[in-house]
Structure formats: C-alpha cells, structure tokens
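Visitor: okay, predicted coordinates and the sequence, questions at the end:
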Amino acid sequence: MVEHISPLPSVDSLLRAAETEVLLTRFGRTAVTATLRDILATRRAAHTFGDPAAAIIDEAADHLVRRFARSQRPVFNMTGTVLHTNLGRSPLPPEAAEAAAEALRNATNLEFDLATGRRGERDDHISGLLCELTGAEAATTVNNNAAAVMLVLNTLALGKEVPVSRGELIEIGGAFRVPDIMGRSGAILKEIGTTNRTHARDYAGAIGPQTGALMRVHQANYAIVGFTTSVPAATLSGIARDAGIPLIEDLGSGSLVDLERFGLPHEPTPRESLAAGADVVTFSGDKLLGGPQAGLIVGNKRVISAINCNPLKRALRLDKGRLAALEVVFRMYLDPDRLADRVPALRLLTRPESDIRATAKRIGAAIAMRWPDRDVAIEACRSQIGSGALPVDLLPSTAVAIGGKALEELAKFLRDLPRPVIGRIARGRLILDCRCLETGDETAFIAQLC
C-alpha cells in the first residue's frame, strides 16, 4: 500500500488561518506572504511534505521575528573597557537621550530665530555654552573629531605644509591615521623630530613660505616613556605667533573639567590649551565628555568664522538630535559638583570598587547556579578607561572569571541572549568585568540566565 502524504497547504489557506492573524497585524501582509512562500518553496525543493499548517506558521513566525529584530541593540558591556569604541563609547544621560528623541520627533527651531522670526544658526544652540565651558571666543561643531581635524586643516592649510612631530602621528581604531586625515584635508604633512624627541628648534626650522599652520596632536591612545622630549603648547604658540601662522591642537578625547577632581588621571582640557595660546582646539563629544558622537571646535573668532564659511562645514554638520543632547550635557557641566552622578561615563569611571565587587559576587552566584559544572571565581582586575581615552591608565575593578572547556561556545551563548553580554577571553577563562554593570542592570542580567 502506498502511504498517503498530505500536500503542502496553499499560501492563501495559511494567510486565512487564525494563527496567522497576529503575524499579519505585527509584520504586515507583504512580509508574511513573502515569508510563507519562501518556506513552502524550500519544502518543495527538499521534497518535504506532510507538515501541518501550524508548523509552517510557527516557522514563519521565527523567520519574521529574526528579520524584523533591530540590528543595533543594547548590550551589557563587561569587556573591561568603559568607553569602548565598538560598543558605542559613552552612554548618554537619560535627560540627553530624551532631549534628542523629542527633537527628532518634532519640528524644532533648529535654524530659526524665535526672537526675530528669521533664519538662525544651528550651532547657536550650543556655541555659547561651549565658549563658557572652555573660555573660547567662538565655537562650532561637526559629526566627530576626525571630521573636526579635517575641516580645520582644510580651512587653514589647504595646499600648505603643516609640521607635526613624528611622535604624534597616531593611528586610532579601524586603522584610521592622522597622516591620512591630513592628506584628505588637502594639507601637506611635514614630519619633524623623532618618535621620542621633538624640540622647539624642529618646529622653528620647519617653518617656511609654504607653512600653513603648526599642529600638536595629543597622544590619546598610547604613551612614549623614557628618553623623551616634547614641546608644550605655550612654547609652540609663541613660535606660531612669531611666524604669523595659527597653532592647531587636537586633544582627541578631550575633557571639559580636570578629571583629577574625580580621582582620575589628568587629561588636557580645551581651556588649558586655549590659555596656552592655541588658536583652535578640537576634541570629541562622546568619550570622556560623556555626550553623543560629535567633533567640537573652539578657538578665536577669526578662525572659527573661517571654518564656518568652509563649504565642507555643511557636509559635516550635526543633526538636531545630537545638538539637543549636547546642549543638555553641556548644561550638566555648569554644575560640576554633581557631574559624577549625572553623567554615566563619569559615574562608571568613578564607581567605588566595593560596589563593583558586590555586583560581581551576585552575578557570580547566578552564573555558578546556571553552570554548576564550571569553575566560577570572583577576582580583582583592572578596567581600561577607553581605547583612545587614557588607554594606559587602569582602574581597579572586579570580574567574574569563568573556567572550563568550550569557552568560545559559552561566549557565543552569552552574546545570543536577548540583551547580549560582551566579555573577553583571557588566560584560558571568560572574564566578565563588572564595572559597567550597574545595580539597576543586575536583575535583568540574572533574569535572562534562567
């Protein structure tokens, strides 16, 4: 006797099924229909028949959930790097995120002067605050610090030479190099000095008729120690002033306050650079400052005015959402005594070691319960402040260290959780640094392990 095999259901019958109604409501008829057709075509090609309609609809639901899931999702950063470039750097203060969302949802006075009823300038929403916080005469913004450096060089030194110390020709994440930025800007790099020692005479000797500016680049992601010499900004500004050319200083991460007040290593501030005589200073908004991705440019009025007249400025400008977020963050800096509580980046960097250890113990207990056959230990470790932001200075922290076999598979399991957990494998163990797992996140972390 030949066994009877039920044919595959039609697309129309599947669409009419009661179980499909929720998919149609959530994902729309076009996407549901296309998914059902793909599943049926795959079954026909594999000669797979006889599955009930409910099984096909369940498979379609799985496909649709994956297809419509957001690609960019919140993760638990347990890598040990607080301002992690690949994980979005600084988390925004909730007030800044809400301001950005409100601006993006609505029409705003982005480039409209409410007082006069005429066209306004988008930078006016934050330039006054930025000048107040840095002591600059004028300020402007672009979409990141690399763009800021490129715009400044293109404005002040297009087709002209810019002497830079060899020890400052840094490479940042993604094989992104200062010499490449300078080349794209139209400026001509003139290397001076050596990797470990550059003197004032090197700068003075490099200046000629084709020199457009002097440039000083903060060594934001590495340090040269030992037999070293560098030229301070105050000395360079005098050399530049005598030659009648501007001094550009790129601070990289940058900070609007002296971080030593929070027990962190000192990082040069724009106010210090300007006070030392720099004509224009560039720095990031999304690293130590704790705001959204942005390139911030401060300096004297003449230079900033020339930068704002450059056609490239429009191509690199900030959108209304990030400007709204920046304004909120800048206003927080007007109250420096509460910064460490209000700005998440600073709160994570200054989090007490006792709090981190308490978190690690609770997380470790949950992990040991979930995987009783694994070796789970609580141990002291060191957190990195950030790649590109004080990378050689480490902070005392506590981690959950997980041993055993198949660590890559375990790391993959954690990355596949509803809110992915990102750790690192080192010395034959999976390390989960708990500095960035604040108390409010513990419940969510533990719940998804069950």
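Guide: Cool, the structure landed.

Visitor: C-alpha from now on. contacts and neighbour counts both.
Guide: OK.

Visitor: the host helix or strand of residue 66 - contacts with which helices or strands?
Guide: Using DSSP states H and E, residue 66 sits within helix 53-68. Helices and strands touching helix 53-68, by 3 or more Cα pairs under 8 Å, 6 or more residues apart in numbering; DSSP states H and E, are helix 21-27, helix 29-45.

Visitor: and the comparison structure, right after this:
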Amino acid sequence: MEGFRALPSVDQVLLSDEGQALIARHGRKGVREALRARLDEMRDAIRAGEDGARLAATLPALIAADLAARDQTRLRPMLNLTGTVLHTNLGRAILADAAVRAAVIAMTSPLALEFDLETGGRGQRDDPLRTLLTELTGAEDATIVNNNAAAVLIALNTLAGGPDCQTREAIVSRGELIEIGGAFRMPDIMARAGARLVEVGTTNRTWLRDYESAITPQTGVIMKVHTSNYRIEGFTAEVGAADLARIAQAARVPLLNDLGAGSLSDLSHFGLRREPTVAEAVAEGADLVTFSGDKLLGGPQAGFIVGRRDLIARINKNPMKRALRLDKIRIAALEATLRLYRDPDRLAEHLPTLRDLARPQARIAAMAQSLAPRVDALLQPLGFAAAPCLTSSQIGSGALPVDTIPSAGLRLTGQGGDAPERLAARLRALPLPVLGHIRDGALILDLRTLHDEARLLTALGGALSGGRSAP
C-alpha cells in the first residue's frame, strides 16, 4: 500500500494534460484551490490508512466534479409543472420572444436611454413606456418603478408622507389591508411611506358612508386595494372604485387604486373570469392606478403608476424615484411587451403568460395521453408508475386567488406513503429539475406550461440513468 509519495504535487497536476484542460475551462486560481483542498483530504485519508495510489487515481475526476459543482449557477432553468402559471418562487412571467430580443439588444448596445436624438440633449428614460402606457390605458401620464410595492410606496409617500405633506392620512377599508408574499403588509408599507393609516369599515363590510365620515382636512389620499391573494365570501360589501372616485373628487382628495396584478386586456376573452382592466380603473375616475409588470401583463418585474399628469409629475420629483428606477434592460423588454398589446387579437400567440392561461384543457389532455406511456416506461425501473389525469391550474402571484383553470397532467405514484415525496426530491435533483405538486398520494405534473415533450422526457431520462440531461 502506497502512502504520501503516491500523491502528485500541485504543479504536476497543473502541468498535466488534465490540469491544462481544467485551467482552460475554470481558470488557474480555481483549479489550484480545488486541487489543494482535495490533496489535503487525501493526506488525512492516508493517515487513516487509505491507499495513496488508489486515491491519486481518483484525483482528476474529483477535481473536475468539484469545479463543475462550484461553477453551476443556482439560477438553474427548470420545468414548472406545478400547475401555477405565474409562480413567484420561479420568477413569474416568461418573457415574449420580442421582449427577449429587445433585452439582448439593450445588453449588447448603447441605447438612447436618457438621450433625445432630435435635440441632442438629455431625455427621460421613462418616455418610451409612458407613450405606450397612456395609449393603452387612457391615462394622462405614467411613470415606472421597479415593482408594484415600490409603486404603492412612492405614490403614498408623495401624496401623504412627503415633507410637504407633513404625514397626512391615508384612508383604506379594513378588508383591503392585505399581506402579500414575504410578509409585506399594506399597513407596514404605509408606515414606511410616512402616511398615517385610517382604517374604515370592517373586515367583511365597508360602506360609502365609512369613507365619507373619515375624510378630514388631514386626509392625503383615499386608497382602494385589490385583494389579490384572498377573497372574502358570505355577508360582504365593498365600495366600488367609481363611487370612491366621486366622493374623492368632491372632497378634493386623490384616489389611489392599487390593482396589484393588473391586466391591460379583458381576461374573459381567454376563458378566464373577468377582472377590471387598468383602462377601466382609469375611466372610473381613479387619480392614480398602480399595477405590476411581471404578473398578468406578462413582462419583466416592474411597477406602473398611471393617472393624472400633475400627480405623476409630483411622483417623478420625489427623491425616491431615482432609487426605484428601472435599468435599460427591463425598460427595453417592457417596451417590447407593451407593443404586443397593440394587437389584442394575436396577443395570446405572442405572450407566453396568456398563451399558457388560454390553453384548452383538451389540448393538454392529449399531450398527457401521449406522454403517459413513455414516462411510465422511464419510471417503472425506479418503482414508480405514470398515468394521465385531469387536474386544475391556477394563475398564481395573487391573481384570481380562488379561481382555477381546468387542466391535465401526469399522476406519478409509487409504493409507500412517502413515494410522492421521494420522487419529488429525485426530480428536483435533476440537472434540469422537474417541479410538480403533491396531492392525494401522488406527484402531479401539470402540463399546462409544457410545450416541448422531448424536454420532459430527456429530463426524466436522467432520473433513470443518473446521467446529465441537457437543459
């Protein structure tokens, strides 16, 4: 049995063909550090009685594996078969091809971001989006920040919390004081914005008189909040935006309508329950409307504020605006996304979010029937079976929280009460992870967002072979 002399030196490995190949791929510094760490481990193993020659023979493969693992991004692509189309934890909307192309151009070329090509002077970075947003919503003006929470924050700070407002009151129905993902609560956002919260009504019922009696000379804004992630049923009452607009106008107090997910098109055209559009919220008389860019709109993360020109001008002068502004890549992708809404008849063809939401159950079920025997053949050696099933998808990201969409998928089962968890863990560990959801003793792969059968089969083939499947 050989000892320490069987181990190569660091320089020997670096100068070898294997070492040079690793350096070309990972860099000399990384290879040297990984090599030293493995050699230290091997010396400890030899002291414990291991054979040095046997350890040395494994060194190149171990170093290659260490470096590959180190360089693997945590932002890995995966197959979202959870049944949640806009999955917050998976990045929400998939961008349209036009938006991806625009983002690539923005990443690789200088842009007229804050440069006016006509005058040669400084321009405004929001201008390309402002033009489209006013056209699509009917609002007088628009501005953009980095997400909808930021849109609400800066709007409240401008109307009720800035130094010129001396902390004014923001009136909100108690039933609309929502908590969104990550434990961000509307009352906390208001406090951070510097506004003083005035709750009106009760959890399930708020009347027009509740708002009217709460208005004082200190009122800075009346706010309506879309309860995007829950719904109260039973004995309920809420005041519509149009009615709120009338009392806000009479009191000369701005009305801020936070739509949350926000849609620029009528979702009923795609077989979904009708939700108020941004244009309708503007027409109902809201002075400002806030909504997201990466939910129902189908673009990258952003927060939009549309409404009265004078209020938008005040928001743009708020020092927060610079801290919350968008970079050129997202602006370019958003402009391309908004342009798609100029052709509503073909919107579902070009926008992945609406394409997936509008996909008929029959088409998804046909895919499930086609895939089931092939997936079953792949999983049988692992002790699992696959069968087609009907299921229900949801929009996600707080949009239409109690609504589901008829869908279809694969029902994966195995022996033992923990079979779904074991298989789910195995599929998450694949080079191209496959995510489903567990229900009724099975792992369900909802196929609503799957458009490439071969990609799923290749990924699941990795579960059987233990090899690497290409993303």
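Guide: Great, that's in hand. On a predicted model such as this, the values are computed, not experimentally measured, just so you know.

Visitor: TM-score for these two?
Guide: Overlay of the two chains. TM-score (TM-score structural alignment, normalised by the length of the first structure): 0.97; 446 aligned residues with a Cα RMSD of 1.2 Å.

Visitor: which among the helices and strands packed on helix 53-68 of the first structure is found nearest to residue 442 of the first structure?
Guide: Evaluated with Cα to Cα, these place helix 21-27 nearest to residue 442 of the first structure, the distance being 30.8 Å.

Visitor: how about residue 270 of the second structure, what's its partner in the first structure?
Guide: Structural alignment (TM-score structural alignment) places residue 270 of the second structure against residue 262 in the first structure.

Visitor: now do the closest residue to its match other than its chain neighbours: how many residues are near it, please.
Guide: Counting by Cα to Cα, 6 or more residues apart in numbering, residue 262 of the first structure lies nearest to residue 350, which is 6.7 Å off, once chain neighbours are set aside. Using other Cα atoms under 10 Å, residue 350 of the first structure has 16 other residues around it.

Visitor: give the aligned equivalent of residue 350 of the first structure in the second structure.
Guide: So, by TM-score structural alignment, residue 350 of the first structure is matched to residue 358.

Visitor: what about residue 454 of the second structure, how many neighbours?
Guide: 10.

Visitor: just checking, it is part of a helix?
Guide: Yes - counting by DSSP: H, G, I helix; E, B strand; the rest coil, residue 454 of the second structure is located in a helix.

Visitor: gap between it and residue 356 of the second structure?
Guide: Distance, residue 454 of the second structure to residue 356 of the second structure, using Cα to Cα, to the nearest Å: 18 Å.

Visitor: quick check: buried residues in stretch 173-183 of the second structure?
Guide: 173, 174, 175, 176, 177, 178, 179, 180 (16 or more other Cα atoms under 10 Å).

Visitor: could you find the closest non-adjacent residue to the third one?
Guide: Put plainly, it is residue 175 of the second structure. residue 203 (4.1 Å).

Visitor: which ones are touching the aligned partner of the one you found in the first structure?
Guide: The alignment partner of residue 203 of the second structure in the first structure, by TM-score structural alignment, is residue 195. By Cα atoms under 8 Å, 6 or more residues apart in numbering, the residues touching residue 195 of the first structure are 165, 166, 167, 168.

Visitor: quick check, nearest of the residues you listed to residue 113 of the first structure?
Guide: Out of the contacts of residue 195 of the first structure, the member with the shortest distance to residue 113 of the first structure (by Cα to Cα) is residue 168, at 42.0 Å.

Visitor: residues touching the alignment partner in the second structure of the closest one, list them.
Guide: Under the alignment (TM-score structural alignment), residue 168 of the first structure maps onto residue 176 of the second structure. Contacts for residue 176 of the second structure (Cα under 8 Å, 6+ apart) come out as 203, 224, 225, 226, 227.

Visitor: buried among the residues you listed? Need that as a selection in PyMOL.
Guide: A single PyMOL command selects the buried members of the contacts of residue 176 of the second structure (16+ other Cα under 10 Å):
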select buried, resi 224+225+226+227
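
Visitor: can I get the contacts of residue 176 of the second structure in CSV with secondary structure?
Guide: As requested, those are exported to CSV (three-state DSSP):
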residue, secondary structure
203, coil
224, strand
225, strand
226, coil
227, coil
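
Visitor: can you redo the contacts of residue 176 of the second structure as a markdown table with distance to residue 84 of the second structure?
Guide: Shown next, in a markdown table, are the contacts of residue 176 of the second structure (distance: Cα to Cα, whole Å):
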| residue | distance to residue 84 of the second structure |
| --- | --- |
| 203 | 28 |
| 224 | 27 |
| 225 | 23 |
| 226 | 20 |
| 227 | 19 |
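
Visitor: rewinding a little: give me the mean distance between the helix holding residue 66 of the first structure and the second structure.
Guide: Following the fit onto the second structure, the mean deviation recorded for helix 53-68 of the first structure is 1.2 Å by mean Cα distance after the TM-score superposition for the first structure.

Visitor: between that helix and helix 29-45, how many degrees?
Guide: With axes from the mean of the first three to the mean of the last three Cα atoms, to 10 degrees as the basis, helix 53-68 of the first structure and helix 29-45 are set at 120 degrees to each other.

Visitor: contact partners of helix 53-68 of the first structure?
Guide: Residues outside helix 53-68 of the first structure that contact it (Cα under 8 Å, 6+ apart) are 9, 14, 19, 20, 23, 27, 31, 32, 35, 36, 39.

Visitor: residues in contact with the last one?
Guide: Contacts for residue 39 of the first structure (Cα under 8 Å, 6+ apart) come out as 56, 59, 60.

Visitor: coming back round to it: show the buried residues in the contacts of helix 53-68 of the first structure.
Guide: Buried residues within the contacts of helix 53-68 of the first structure, defined by neighbour count using 16+ other Cα under 10 Å: 14, 20, 23, 32, 35, 36.

Visitor: quick one on the thing from earlier: now for the contacts of helix 53-68 of the first structure: which two are most distant?
Guide: 9 and 27 (21.0 Å).

Visitor: SS state for residue 431 of the first structure?
Guide: Going by three-state DSSP: residue 431 of the first structure is strand.

Visitor: what's the counterpart of it in the second structure?
Guide: Using TM-score structural alignment, residue 431 of the first structure sits opposite residue 444 in the second structure.
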